[in-house]
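> can't give you the sequence, but here's the structure:
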């Protein structure tokens, strides 16, 4: 399977660094490790609450960058929030008891990494991907299966999407994952994406990927490999 980044993405947006963690042969269910992963998330949630104690979420440098990117491809950032802004709003909201919902080890691990480093992270079950994974620009004809419902909709023209050969895997770069490739307790092979722009170097991305890889190995097993896609390297074969 090939993972690739459309050259238009790296040409349009500043210093795009897409960290890729591929893990094969893992087990994605909670047995004896829920409390440990829950503890990691609680620590990250506290860190986020401390970080935003004296400032607004929209004053965070990373979130400012992503809001600008969303505006560039036509998504109003006050309506469509990047994944890290959504997570930060969840854990700073009294309505959500200052925490995010626990889902399964893989999702909880990548949410922990996302909160700790305040960077968008997502992923796909690669056994459900058809052909390839491509970060590209939508032409408005691409179909999308809404998460947890399977209802169909279409990407908007010019929005940034992940897609495979058949349909959209994630809308608005990191706004909403597809129902098609969601991570659940049947997932055995996965590709996780850490999305850096502007303020993140390739070295930063490799450090974050390495940390996430160790957690996935510890709690889910499997064989892991890390790579970074950027303007110097637009394709990866897995």
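Received, thanks. Small disclaimer: the values here were computed from a predicted structure and weren't measured. Residues are numbered from 1 along each chain as shown.

> rest of the way, CA atoms for contacts and neighbours
OK.

> return the residues in contact with the nearest residue to residue 105 once chain neighbours are set aside.
Once flanking residues are discounted, residue 105 sits nearest to residue 28: 5.9 Å by Cα to Cα, 6 or more residues apart in numbering. Contact analysis of residue 28 by Cα atoms under 8 Å, 6 or more residues apart in numbering lists 104, 105, 106, 184, 185, 186, 187, 188, 220.

> another structure for you, compare them:
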């Protein structure tokens, strides 16, 4: 599969500390259950409950709140996914379901490292994936609502399959699309690990490498990684 993943120059101009760790996983085996992964997920949730962070002051959260404010999104209404996840699991006695192995890996790393981790089925996405500002004409079908079609706001940061105009994630890291959702039958994925602020590159790389190792171990995937930055704004996948 040939695909290009690109960050628009305007995003880096407005958010110069932004870094996106990328993991491409092929020959993925996402079927079935993993007791080890489920135990790790439950342990990470338990630790988050025992040692909660302050969602109003921790820069790993507030840097994203400010980023959303900057492009005109109300982060209290459209809560960034990792903020929402931490808010949920920091409550005592909370559990989250084991959906599939890849989703568990996403949740484990996002909770543990307090960082946005998202993924898409690459075979459903197209050949050009872009993080850019919306022109308002793109189409978005929210995950779990396959009959719903929305248009993003003009100027909203979106992750979009440029070939089709299908939005894979709205408001940067708020909500994923239905078409490229990861299921048990998914075999090729692209995972995004986003970081802003202090030590963003180090944090993106650390979590990226953890995600890659877990995909190889638990899903027997062939993985390749890269980092998108102002100096390296795109990645060409040739498979």
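Ah, there it is. Since we're looking at a predicted model, the values are computed, not measured.

> that older thread, now the buried members of the contacts of residue 28 of the first structure.
104, 105, 106, 184, 187, 188, 220 (16 or more other Cα atoms under 10 Å).

> quick one: map the first one onto the second structure.
Structural alignment (TM-score structural alignment) places residue 104 of the first structure against residue 100 in the second structure.

> next up, the contacts around its match.
Counting by Cα under 8 Å, 6+ apart, residue 100 of the second structure makes contact with 30, 31, 32, 33, 183, 184.

> what's the counterpart of the first one in the first structure?
Pairing criterion TM-score structural alignment: the partner of residue 30 of the second structure within the first structure is identified as residue 28.

> three-state assignment of its match?
coil (DSSP: H, G, I helix; E, B strand; the rest coil).

> ditto for residue 227 of the first structure
Secondary structure, three-state DSSP: residue 227 of the first structure is strand.

> next, count neighbours for it.
Residue 227 of the first structure has 18 neighbours, counted by other Cα atoms under 10 Å.

> next: the one 10 residues further on.
Neighbourhood size, residue 237 of the first structure [other Cα under 10 Å]: 8.

> one more: residue 163 of the second structure?
12.

> now it, what's its secondary structure?
Per three-state DSSP, residue 163 of the second structure ends up coil.

> any idea how far residue 82 of the second structure is from the equivalent of residue 9 of the first structure over in the second structure?
Matched by TM-score structural alignment, residue 9 of the first structure corresponds to residue 11 in the second structure. Distance, residue 11 of the second structure to residue 82 of the second structure, by Cα to Cα, to the nearest Å: 20 Å.

> likewise residue 14 of the second structure?
Taking Cα to Cα, one finds residue 14 of the second structure at 21 Å from residue 82 of the second structure.

> out of these two, which sits in the more crowded spot?
Regarding residue 14 of the second structure and residue 82, a neighbour count based on other Cα under 10 Å identifies residue 82 as having more, with 23 against 12.

> am I right that that one sits in a helix?
Yes - the assignment for residue 82 of the second structure is a helix, going by three-state DSSP.

> show me what it lines up with in the first structure.
So, by TM-score structural alignment, residue 82 of the second structure is matched to residue 84.

> can you check residue 225 of the second structure too?
In the first structure, the residue paired with residue 225 of the second structure is residue 226, using TM-score structural alignment.

> looks like that match contacts residue 21 (just checking).
Yes - with contact defined as Cα atoms under 8 Å, residue 226 of the first structure and residue 21 form a contacting pair (4.7 Å).

> shared neighbours, these two?
209, 213.

> looking at these two, which one has more neighbours?
Shown here are residue 226 of the first structure and residue 21; by other Cα under 10 Å, residue 21 has more neighbours (22 against 17).

> which strand or helix spans that one?
strand 17-24 (DSSP states H and E).

> now do that strand: which elements does it pack against?
If you count contacts as 3 or more Cα pairs under 8 Å, 6 or more residues apart in numbering; DSSP states H and E, strand 17-24 of the first structure packs onto strand 189-196, helix 202-220, strand 223-229.

> quick one on the thing from earlier: ok, the match of residue 82 of the second structure - contacts?
63, 114, 115, 118, 119, 120, 121.

> all helices of the first structure, in order?
Using DSSP state H, the helices of the first structure run over residues 7-12, 34-51, 61-72, 83-91, 105-117, 202-220.

> aligned to residue 65 of the second structure, what sits in the first structure?
Applying TM-score structural alignment, one finds that residue 65 of the second structure aligns to residue 67 in the first structure.
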